[in-house]
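Novice: My questions are about this predicted structure, shown below with the sequence.
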Amino acid sequence: MPNVAIVGATGAVGQEFLKILAERNFPVGELRLLATKRSAGKTMVWQGREIEVQETTHDSFKGIDIALFAGGSSSTEYAPSAVKSGAVVIDNSSAYRLDPDVPLVVPEVNPEDVKWHKGIIANPNCSTIIMVVAMKPIFDLAGIKRVVVSTYQAVSGAGREGIEELEDQVRSWANGDELKNHTFPYQIAFNVIPRIDVFQEGDYTKEEWKMVKETQKIFHVDDMAITATTVRVPVLRSHSESINIETDRKVAIEEVKTALQNAQGVIVVDNPAEDQYPMPWFSSDSDEVYVGRIRQDFSIEKGINLWVVGDQIRKGAATNAVQIAELLL
């Protein structure tokens, strides 16, 4: 059984790693929990075992087969040391995603890319993962020429601090107190913020460019036309996306629905007559990507509209990484 290390074990994604390894019965020999100096010495319980959290150092990976990195600056600092020690790193940060020597993998979309890793495999951005799982059956069915995506991203995408800030602001509002913000640039309660991460080239944010460039890399189509607008909304968990797709060949909407219904990792919830469609409230704590509001875009000849929802901590982060580890086994 492989020895597994989790770097960032005490954070939101790290804790989700623990939950998912147990749920999926992932075979684990030794489990090494690593975090910052501040968290070292804490104990965490997993599968009846009490495990002490250790400080992450360059020597933390001796004897480790798979190192799951929860994200953040620890990846650039410690991933090379983990690889030198003989571990395969599955990294949840953005550090290696666009490196041409590092596969960027979503198991339902491009599992074969795992084969050419050189010690590091990157986990895509959460919004990208949710989008490409829904895109894949349509890409296989009819090809994809252009994508326009607008996201409605939950506060948990900013970690535990994001969740706490929304909860604190709602409590303050109910009590008539002043609303304070630290994690987000503006109040997030009862508001939407059309900026996630820093502004970059062309006044697109880093999050928007991630969705463009990562999707092109995952599908191995460098000239796929993609444009994104990413928005933070006052939802605790699960990201939603409005996706407009222009296909290469014209397909009937029933063909699209059938392809999505038969796709791995997708659940279709699409019954307008019964007022049924995906929502964050019902997709939270689930590993599937939910697709609904599937309809023709009548403004162009080969257009399709989708509404897509997925739990960005699970499928958008931890579950996808554990699925990559399963591919390695």
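Specialist: Nice, I can see it.
Novice: okay, CA-based contacts and neighbour counts for the rest of this
Specialist: OK.
Novice: Would you map the strands across this protein?
Specialist: For the chain, strands defined by DSSP state E occupy the ranges 4-7, 31-35, 43-46, 49-52, 54-55, 66-69, 88-91, 120-122, 144-153, 225-232, 239-247, 266-268, 289-297, 303-310.
Novice: can you count the residues close to the residue lying closest to I120 once chain neighbours are set aside?
Specialist: Nearest non-adjacent residue to I120, counting by CA to CA, 6 or more residues apart in numbering: V89, 4.7 Å away. By other CA atoms under 10 Å, the residues close to V89 number 29.
Novice: take the one below as the second:
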Amino acid sequence: MGYKVAVVGATGNVGREMLNILAEREFPVDEIVALASRRSLGTELSFGDKTLKTRDLDTFDFTGWDMALFAVGSDATKIYAPKAAKAGCVVIDNSSLYRYDPDVPLIVPEVNADAIQGYAKKNIIANPNCSTAQMVVALKPLHDRARVKRVVVSTYQSVSGSGKEGIDELWNQTKGVYVPGQEVAPSKYPKQIAFNVIPHIDVFMEDGQTKEEWKMVAETKKIVDPAIKVTATCVRVPVFVGHAEAINIEFEDFLDEDEARDILRESPGCMVVDKREDGGYVTPVECVGDFATFISRIRQDSTIENGLNIWVVSDNLRKGAALNAVQIAELLGSRVLKKG
């Protein structure tokens, strides 16, 4: 016996990936529905060897449905997630709306699976920010061994993190560089993204950090350990898919780089590719379509007493969004609903 699953925002990049991953991982589905706004009504989407036609989110009744994977913005989630939850359908939300709500668990299954039990307070589970998700997958096993004190992270985040508009802007600006008269002015981003990097993701806050940087701080504390100090600089780069992060970690106890490498090799969700030679590391292009969080460039930091540097790469549409949501659904099914 399987589950009745709704994918909300199914026509977007993340929604489509959710459908792909549910099919790829053979999630036990008895019935599945693709929901979207009225303007996308009837759009055909692939689910394994089946074709789904989108239905209208505004008029959909969630009664009798087991879980809904939400891939819409916070404004729409604020309207429809409570309706679904009230109807008895467990919401797995990819927006930022509920991440910092103390009554809503924020989950990365490899890191804090036991937090799933807190879903019942609101019938809602939050999916973390894409940049946080891949970082905590790498941090948690090291934290369990040597206790992370402080993290300094610089991110290199792809334009797909901004949705279709970001992808289109990079593509069109890149063509415009080579075709005179077809230059494209910035629209989605505050500056040109083609052949450039922009140290600005989300809005600026009063203390000078951006909201994206603040998210990484707050979410790491909620998911892993509130005692961890985090400082982040988040940068948008001209890459279509795949986020990369350079992470400097200070531990309470000494952790040798070889032991760290061994720990990460054995940790769920992690794939270590770390050869000290040309090309002996993973880049964003190579991680696209993969489930793993790739870790390279593991090395001691001699400038502090107990320090390591690591390079972490992941498909942001997968582990950073859709895959993590499906993993939460799997966790919900195996530990709570137990129908599959």
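Specialist: Yep, it's here. Everything numeric here is computed off the predicted structure, so don't read it as measured data.
Novice: before we move on, back to that, quick one: what's aligned to the residue nearest to I120 of structure 1 in structure 2?
Specialist: Alignment note: V89 of structure 1 maps to V91 in structure 2; criterion TM-score structural alignment.
Novice: what do you get for P194 of structure 1?
Specialist: Here P194 of structure 1 is matched to P199 in structure 2, going by TM-score structural alignment.
Novice: Number of residues surrounding that match?
Specialist: 14.
Novice: next one: P190 of structure 2
Specialist: 11.
Novice: Tell me where the stretch 51-200 of structure 2 has helices.
Specialist: For the stretch 51-200 of structure 2, the helices defined by DSSP state H, counting those that start in this stretch cover 74-86, 109-112, 130-146, 164-178.
Novice: what's the most buried one of the ones you listed?
Specialist: helix 130-146 (a mean of 22; mean count of other CA atoms under 10 Å).
Novice: which strands and helices sit next to that helix?
Specialist: On a contact count with 3 or more CA pairs under 8 Å, 6 or more residues apart in numbering; DSSP states H and E, helix 130-146 of structure 2 meets helix 109-112, strand 148-157, helix 211-223, strand 243-251, helix 257-265, strand 293-301, strand 307-314.
Novice: Figure out which of the ones you listed is closest to P128 of structure 2.
Specialist: P128 of structure 2 sits nearest to helix 211-223 of all these, at 7.0 Å, using CA to CA.
Novice: Give me the contact list for the closest one.
Specialist: 99-100, 106-108, 111-112, 128-129, 131-132, 136, 201-205, 226-234 (CA atoms under 8 Å, 6 or more residues apart in numbering).
Novice: For that helix, grab the matching residue range in structure 1.
Specialist: Matched against structure 1 by TM-score structural alignment, helix 211-223 of structure 2 falls on residues 206-218.
Novice: mean deviation (superposed) between the matching stretch and structure 2, please.
Specialist: Aligned to structure 2 and superposed, stretch 206-218 of structure 1 gives a mean residue distance of 0.3 Å (mean CA distance after the TM-score superposition for structure 1).
Novice: one step back: JSON lines please, covering the strands of structure 1 and showing distance to G176 of structure 1.
Specialist: Output for the strands of structure 1, formatted as JSON lines (distance: least, CA to CA, whole Å):
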{"stretch": "strand 4-7", "distance to G176 of structure 1": "40"}
{"stretch": "strand 31-35", "distance to G176 of structure 1": "38"}
{"stretch": "strand 43-46", "distance to G176 of structure 1": "38"}
{"stretch": "strand 49-52", "distance to G176 of structure 1": "42"}
{"stretch": "strand 54-55", "distance to G176 of structure 1": "42"}
{"stretch": "strand 66-69", "distance to G176 of structure 1": "41"}
{"stretch": "strand 88-91", "distance to G176 of structure 1": "43"}
{"stretch": "strand 120-122", "distance to G176 of structure 1": "45"}
{"stretch": "strand 144-153", "distance to G176 of structure 1": "27"}
{"stretch": "strand 225-232", "distance to G176 of structure 1": "24"}
{"stretch": "strand 239-247", "distance to G176 of structure 1": "29"}
{"stretch": "strand 266-268", "distance to G176 of structure 1": "41"}
{"stretch": "strand 289-297", "distance to G176 of structure 1": "37"}
{"stretch": "strand 303-310", "distance to G176 of structure 1": "33"}
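Novice: of all those strands, which lies closest to V170 of structure 1?
Specialist: strand 225-232 (15.9 Å).
Novice: Name the residues of that closest one that are buried.
Specialist: For strand 225-232 of structure 1, burial by neighbour count (16 or more other CA atoms under 10 Å) applies to 226, 228-232.
Novice: Mean distance between that strand and structure 2 after superposition?
Specialist: For strand 225-232 of structure 1, the mean deviation from structure 2 after alignment is 0.4 Å (mean CA distance after the TM-score superposition for structure 1).
Novice: which other helices and strands contact that strand?
Specialist: Using 3+ CA pairs under 8 Å, 6+ apart: strand 225-232 of structure 1 touches strand 144-153, helix 206-219.
Novice: So which of the ones you listed is nearest S85 of structure 1?
Specialist: That would be helix 206-219 among those, by CA to CA, at 27.8 Å.
Novice: Centre of the chain to the closest one, how far?
Specialist: How far helix 206-219 of structure 1 lies from its chain's middle: 12 Å, per CA atoms, centre = their mean, to the nearest Å.
Novice: tilt between that helix and helix 126-142?
Specialist: Using axes from the mean of the first three to the mean of the last three CA atoms, to 10 degrees, the direction of helix 206-219 of structure 1 lies 40 degrees away from that of helix 126-142.
Novice: Quick one: neighbours of I124 of structure 2, just the number.
Specialist: By other CA under 10 Å, 27 other residues sit near I124 of structure 2.
Novice: who's in contact with stretch 4-19 of structure 2?
Specialist: 29-37, 40, 43, 45-47, 54, 57, 64-72, 163-164, 317-318, 321-323, 325-326.
Novice: sorry, that was for stretch 102-118 of structure 1
Specialist: 96-98, 101, 120-124, 129, 132-133, 136, 214, 217-219, 264-265, 320, 323-324, 327-328.
Novice: Kindly recompute the last result at 7 Å.
Specialist: 96-97, 120-124, 129, 133, 136, 218, 264-265, 320, 323-324 (CA atoms under 7 Å, 6 or more residues apart in numbering).
Novice: ok, now stretch 187-206 of structure 2?
Specialist: Residues from elsewhere that reach stretch 187-206 of structure 2 (CA under 7 Å, 6+ apart): 165-166, 169-170, 173-174, 186, 210-212, 234-238.
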